[in-house]
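J.: mind folding the following:
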Amino acid sequence: MDNDLIRLILGMKVRRLRQQAHFSLQDLAKKTGMSASYLNEIEKGKKYPKAEKIMSLADALSVGYDDLVSLRLEEDLGNLTPVLNSPLIQKFPFKLFGISAQDLIQLMARVPREMGILAKVLEDMGHNYDMRVEHFFHTALRSFQIINHNFFADIEKTADRFRKTRGWEADRIVGFDELLPVLKEEFGVTINLDCLADHPTLSHMRSVLTEDNQLLLHHALSQPRQAFAIGREIGYRLLKAEERAYSSPPLEVGTFEEVFNNFKASYFASAILLPRERLFRDLKSFFKLSFWDAEAFRNLMAGYKVTPETFFYRLSQLVPHYFRSKRVHFLKFERGAGESRAKLVKQLNMSNVHIPHGIGLKEQFCRRWLSLYVIDELEAEPEKDMVIGVQRSRFIEHDSEFFCISVAFRGMLDPNHYSSLTLGFQVDAALRKTVRFLPDPKVPHRELGQTCERCPLTAEHCQERVTEPTLYLEKKRRAEQLSALKQLRAGVSTAATTR
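T.: Predicted coordinates:
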C-alpha cells in the first residue's frame, strides 16, 4: 500500500473518531495542541503527523496508538478496503480529469457501506466481462482525447522543433531514410530486421526494443510502417517517457502512464510524418473538388508515404481542429477471409452517435456500414491491394447523417486478414461549406442501423440483414408490456374508485 493510501486511512480514522466523540476540529485542536487547519489536512489524507502527535491524537480520541496507525479499517469503514486496494483506484489517472484519488476516497468515506457495495458490483461486472485495468486505462485515454478534440498543441510543437533542428523544411515529407540516421546517431538505437520474424513465440510482433538498444522490426513491415516505428521510438525519447511499452503491440499494461506515453509517442510520429500545415492545405484543395474522386484521395495518401492507418488517424487529429467539424468518428474493423462477423478493434468517437462496442459484444454490425462494404469488396476482388469508398450514412434511430470515407486493405503479416479504416464527419452547415463534392450524386446514400440485433428494419426492407433483430424486438416487447401495465393499473384504479 503506498504512502497516499496510508495517509488517507489515518485521516478517515481520525475524522470518524472525532465525529463519534462529537468533537469539532476546534475541540480536537484544543485537546491536542495542533491547529484546526493542520488537523483538517490530516483528515483529508494530505498530512501524516509524527509519532508524538499521533500519540496525542490517540489520547484525545480515547483509542490506542496501534489502533490509530493500523492499516486495518474498522467495521464501518471496512467496506472501503477493496476500493482502497483496487488497482483501479491506485493506478487510474484521476489527475488527468482534474481530481485526485484522495478526493474520490474522501467522498467514499462519507458513505463507506454504500460505496463498498458499489465497488463490489463494479468488481463483479469487471470479472463477468473479463475487464482488466488496462481497459479502463484505454477508456480514460479516449475520453481525454475527446475532451481535447484529439488535438494536442504541445506534441505538435515538439514535432515542429524536432523537424526544425534538423533543417527540414516545414512542408518536407520525411520517412525511413531520414529518421533512421537520427535514431542511430542521436539516440544510439540500431535496427535489426532479422530475428523477430523467426522467433518461435513472438513472430506476430511488429517491433521489440531490447535492453541493449536494438529496435527489432519484423522484416515484413513496409517502409512506411518501419518509419512510423522509428518515429515513435524517437518520440518516446524526446518526450522523456519513463514508463512505456517495449513491444508493439504491448503484451501487458502496468500503468496508465504506459498507455498515455504510447499514445503521445505515436502522436509525435504521425506529426513528424504528416506535417500539419501541408496536410491542411492539401485537404483544403481536395475538399474543393466538385465531385468525389477516389483516385485523387488515393494519390493524396500515397504522397505522404505513410500507412492508411497513420493517414486516417492524422486526419482525425487535424480535421476537427482546422475545419470546425467536431463531430467526427474514427473506426478500425478487422475480419478474416470467409468470416461473417467483423470486429471493431479501434475507435475514437467524437460524434453524438452511439457505436456499440466493448468486451463480449457478439452482435453483428450493420452490413450497410461503409466499413464493412469496403472489406467485402476487397475480398471479392483479390487483384486489388486496396479499396476506397465513400458514403452518406443516415442513422435511423438518431436521425443524424454522416459523410464517411473508408479504406480497406490486407493484413501486413496475413493476406487473408482484412482491415478497414473509416472517418465519419457529421453533415452540418460547416461540412457543407467545407466539402464541395458532398452533393455529388455518385456518393451513395444509405439508411443504416447499429447492429442487426438492434435494427428496426425488417428483412423486406433490408436485404443485408444477417440475423434477427432480437434486441430491438425485446425492447419493443418491453415497451408494449409497460404500456399495457400502465393502462391496466389506470383501469383498476378507476374501477376501484367507482365501487
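J.: C-alpha from now on. contacts and neighbour counts both.
T.: Will do.
J.: where do the helices sit along the stretch 351-499 of the chain?
T.: Taking DSSP state H, counting those that start in this stretch as the test, the helices found in the stretch 351-499 of the chain are 370-380, 429-434, 470-498.
J.: buried set for the longest one?
T.: The reference is to helix 470-498. By 16 or more other Cα atoms under 10 Å, the buried positions in helix 470-498 come out as 471, 472.
J.: now stretch 84-95
T.: Neighbour counts over stretch 84-95 (16+ other Cα under 10 Å) mark 84, 88, 89, 90, 91, 92, 93, 94 as buried.
J.: of those, which belong to helices?
T.: If you go by DSSP state H, those have 84, 88, 89, 90, 91 in helices.
J.: so residue 71 sits against residue 6, correct?
T.: Yes. In this structure, residue 71 sits in contact with residue 6. The criterion is Cα atoms under 8 Å, and the distance is 7.0 Å.
J.: picking up where we left off before, for the helices of the stretch 351-499 of the chain, give me JSON lines that also has distance to residue 453.
T.: Rendered in JSON lines, the data for the helices of the stretch 351-499 of the chain read as follows (distance: least, Cα to Cα, whole Å):
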{"stretch": "helix 370-380", "distance to residue 453": "16"}
{"stretch": "helix 429-434", "distance to residue 453": "31"}
{"stretch": "helix 470-498", "distance to residue 453": "5"}
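J.: closest to residue 213 out of these?
T.: Between residue 213 and those, the shortest separation by Cα to Cα is 38.4 Å, and it involves helix 370-380.
J.: out of the helices of the stretch 351-499 of the chain, which is closest to residue 423?
T.: Closest of those to residue 423 is helix 370-380, at 9.3 Å (criterion: Cα to Cα).
J.: to compare with the earlier structure, here is another sequence to fold:
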Amino acid sequence: MALNTENIRLVFGLKLKQLRLDKGMSLSDLSQKSGLSISYINEIEKGKKYPKSDKIVALAAAMDVDYDTLVSIKLSKRLEPISELLSSNILTELPLELFGIDPANLLELLSDAPTKISAFIGTLIEIARNYNMSVEQFYFSALRTYQEMHDNYFEDIEIAAEQFLADRSISDEMILDERYLADVLRKDFGYSIEDINDKTHPGLHGVRSLIIPRPQANRILINSQLTSIQRAFEYGREIGYQYLKLKNRLHTTALVEAESFEQLLNNFKASYFAGAIIIKRTLLVQKLKGFFALDTWQPDVLVDMIRYFNTTPETFCYRLSNVLPRHFGIKQLFFLRFSNFSGQNRFEMTKEMHLARKHNPHTVKDEHYCRRWIALNILQELAEQQPAKDSTSILCRSQISHYVDTADDYFVVSFAKGMATSEHLNVSVTMGIYLDEDTRKVIRFLDDPTIRRREVNETCERCRLFNCKERMAAPTVLQKRRKNEELRKVIHRMIQEN
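T.: Predicted coordinates:
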C-alpha cells in the first residue's frame, strides 16, 4: 500500500485510537501510562502529528503491544475500507476544495469515528464495484457534481472567451468556423494539423482527435470522418487548452486515458471555452429572448439557430445549460444524451446532467427507460426516415412530460441526428425544463396545443401505468416495493393489536 506522509500520519492515528478503544482505555488512561499529554495523544489520533521513536515505544508499552504492530501501516479488518481509500489516489487527486471540503477536516472526520466511517466507505466501494465503476467514472461523476453545484455556468471562462474574441476584434455577428480556428492554432500556437491514418494506426479508429506534444510545435491529428462543425469544436477546445494555460491534460477525446480528476476538469474547461467562443453568450441570449417570446412552438427556429451558430445539437443544448440559469432564471433543468443503433429497440443513456435538483430521468442499470420519452421516440422516428432523409438533417421534437410518480411537469425538447463517425448509430440530445410559475412567464408558447402532452415515468420496472401500450417489461421493482410496504403494514398492525 503506497501512502503519502499525510496518510501515514492518519493511519498511525487510526490504529492508535482503535487499539486504545479496544483495550477500554480513555485518553487520560493512555496519557498516565505513557507519560504523554492528552492533547499530544489527541493530535496523534487525528493524524496531525507523527510521534518520534521514543514516544512510539512509550505508547506501545502503555497498551501492551509491540513496536512493529503499532508502526505497521496495515489496518485491522474493520478499517480496511479506509485503508483502501487512502491507498487509492482519490483523496490526493480530487481537489476537495472545489466542493467546499477542507481536506484537514475530512481527515479529522475519519479519525473521529473510524469504524462508522469505514462502514460507510465500504458501502460506497461495494456499490462502485457492483456497478463496475472505474476510477475514471468516479472522477467523471465528481466533475458532473461540480458542474451541477455551479449551475454549469463559469464566469471566469466566459470572460476569458470574450477576451479571446476581443483580442482578435471578432464581432458578435462573426461565427467562428473550422478554417478560422485552424488558422489560429497554426499561426498563434504553432500547431501542425494532420488527419488520423486508420490504416497505420487502426487502434485510433473512432478517436476524434489526438494531440502529440512536441518541443517546437504540437501536432493535432483529426479524424477524417468528422464534419466541418465537429472539427471546429476540436480546434476550439485545443485553443482553450492553450489560451487558459491548462497544462495537465488529456491528449485524446477518449476519457479512458484520464489519470486524474484535474485532467478531466481541464478538459471540461477547454471544452466550455470552445462552446463559448463558437456560441457567444450575448448573441445566444438575444436570440433566445426572441424565441421564448413567440406565441407558438416553432422547432425550425431552434434548428436554424443551431445552423446559424455552426454547431451541433449537443453543443447547442449544452450551451443552453450554461446561459438559461444565469440569464433567464431557469435553474431547474436536465440534459440527456441517448444513443441507439438504427432499427434496434435498445437505448443507452451516455450523458446526463441535472441542475438545481436530482430530476427524473437519470441513469438506471438493467431497466427499460420509459418508451413515452420524446428522447427515445425521436430516435425511433429518425430510424424510420433513414436513409431517405439527408444524413446532415436534424430532427427537433418537443413534449410536455407529466411524471406520474412525482406529479412534476417538464417542457422537453429533443434533437436527433445520425453520427458521422459511426454507421447506423443515432444520437438524441434532450433538454428538459421544469415547469413552474417563473418558467411559464419566460416561455410564452407553452400553452400551444400543438405541443404533445404525455404521462411518463422513469422505467417500466417502476411504473404504475399498467395499461401502457409502450411497456417493455413488467413492473417488477414497483411490485417488490408494494409487497414490502404491505408486509410492513401487517407487522405494524399485528404489533398494535397485541
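J.: contact partners for the most centrally placed residue in the second structure?
T.: The residue at the geometric middle of the second structure, judged as the C-alpha nearest the mean C-alpha position with Cα atoms, centre = their mean, is residue 144 (2.5 Å). Shown here is residue 144 of the second structure, whose contacts under the criterion Cα atoms under 8 Å, 6 or more residues apart in numbering are residue 353.
J.: how about it, what's its match in the first structure?
T.: Aligned against the first structure by TM-score structural alignment, residue 144 of the second structure finds its counterpart in residue 142.
J.: wait, a strand at its match?
T.: No. When DSSP: H, G, I helix; E, B strand; the rest coil is applied, residue 142 of the first structure is found to be helix, with no strand at that position.
J.: could you measure from it over to residue 244 of the first structure?
T.: Here the criterion is Cα to Cα, to the nearest Å. By it, residue 142 of the first structure lies 18 Å from residue 244 of the first structure.
J.: how about residue 402 of the first structure?
T.: 36 Å.
J.: next one: residue 161 of the first structure
T.: With distances defined as Cα to Cα, the gap from residue 161 of the first structure to residue 244 of the first structure amounts to 23 Å.
J.: so for these two, which sits in the more crowded spot?
T.: Between residue 161 of the first structure and residue 244, residue 244 has the larger neighbour count (other Cα atoms under 10 Å), namely 21 against 12.
J.: just say helix, strand or coil for that one.
T.: Taking three-state DSSP, the label given to residue 244 of the first structure is coil.
J.: quick one: contacts for the corresponding residue of the second structure for it?
T.: Using TM-score structural alignment, the equivalent of residue 244 of the first structure in the second structure is residue 249. Taking Cα under 8 Å, 6+ apart as the definition of contact, the neighbours of residue 249 of the second structure are 262, 263, 264, 266, 267.
J.: you'd agree the last one is up against residue 250?
T.: Yes. With contacts counted by Cα under 8 Å, residue 267 of the second structure reaches residue 250, the gap being 6.7 Å.
J.: of the two, who's got more company?
T.: Regarding residue 267 of the second structure and residue 250, a neighbour count based on other Cα under 10 Å identifies residue 267 as having more, with 25 against 22.
J.: which SSE is that one in?
T.: Per DSSP states H and E: residue 267 of the second structure is located in helix 261-278.
J.: follow-up on the earlier one: name the nearest of the buried residues of stretch 84-95 of the first structure relative to residue 312 of the first structure.
T.: Within these, distances to residue 312 of the first structure taken as Cα to Cα reach their minimum at residue 93, with 27.5 Å.
J.: which residue in the second structure aligns with that closest one?
T.: For residue 93 of the first structure, the aligned position in the second structure is residue 95, judged by TM-score structural alignment.
J.: what's its match in contact with, if anything?
T.: If a contact means Cα under 8 Å, 6+ apart, then residue 95 of the second structure has 261, 262 as its contacts.
J.: ok, the one 3 residues further on next?
T.: With contact set as Cα under 8 Å, 6+ apart, residue 98 of the second structure has these partners: residue 146.
J.: and if you look at residue 44 of the second structure?
T.: For residue 44 of the second structure, the residues meeting the contact criterion (Cα under 8 Å, 6+ apart) are 9, 12, 13, 50, 51.
J.: wait, is the fourth one part of a strand?
T.: This means residue 50 of the second structure. No. Looking at residue 50 of the second structure with three-state DSSP, it is coil, so not inside a strand.
J.: hang on, it packs against residue 7?
T.: No. With contact defined as Cα under 8 Å, residue 50 of the second structure and residue 7 do not form a contacting pair (10.6 Å).
J.: which position in the first structure pairs with residue 155 of the second structure?
T.: Taking TM-score structural alignment as the alignment basis, one finds that residue 155 of the second structure is matched in the first structure by residue 153.
J.: I meant residue 177 of the second structure, not that one.
T.: Matched by TM-score structural alignment, residue 177 of the second structure corresponds to residue 175 in the first structure.
J.: residue contacts, the nearest residue to that match once chain neighbours are set aside?
T.: Residue nearest to residue 175 of the first structure in three dimensions, not counting chain neighbours: residue 227, with 5.5 Å by Cα to Cα, 6 or more residues apart in numbering. For residue 227 of the first structure, the set of contacting residues under the criterion of Cα under 8 Å, 6+ apart consists of 175, 176, 179, 180.
J.: ok, 10 Å please
T.: Residue 227 of the first structure makes contacts with 174-180, 221, 233, 269-270, 273, 305-307, as judged by Cα atoms under 10 Å, 6 or more residues apart in numbering.
J.: tell me which of those residues fall in helices.
T.: 176, 177, 178, 179, 180, 233, 269, 270, 273.
J.: next one: the residue lying closest to the first one once chain neighbours are set aside from residue 174 of the first structure, what distance?
T.: Closest residue in space to residue 176 of the first structure, ignoring its immediate chain neighbours: residue 227 at 4.4 Å, by Cα to Cα, 6+ apart. Per Cα to Cα, residue 227 of the first structure is found 9 Å from residue 174 of the first structure.
J.: need the overlap of contacts for these two.
T.: Contacts common to residue 227 of the first structure and residue 174, judged by Cα under 10 Å, 6+ apart, are 273, 305, 306.
J.: please list all residues in contact with the second one.
T.: Right, the one you point to is residue 305 of the first structure. When contacts are counted by Cα under 10 Å, 6+ apart, residue 305 of the first structure is found next to 173, 174, 175, 176, 223, 224, 225, 227, 273, 274, 311.
J.: nearest to residue 414 of the first structure among these?
T.: Comparing the contacts of residue 305 of the first structure against residue 414 of the first structure with Cα to Cα places residue 225 closest, at 15.3 Å.
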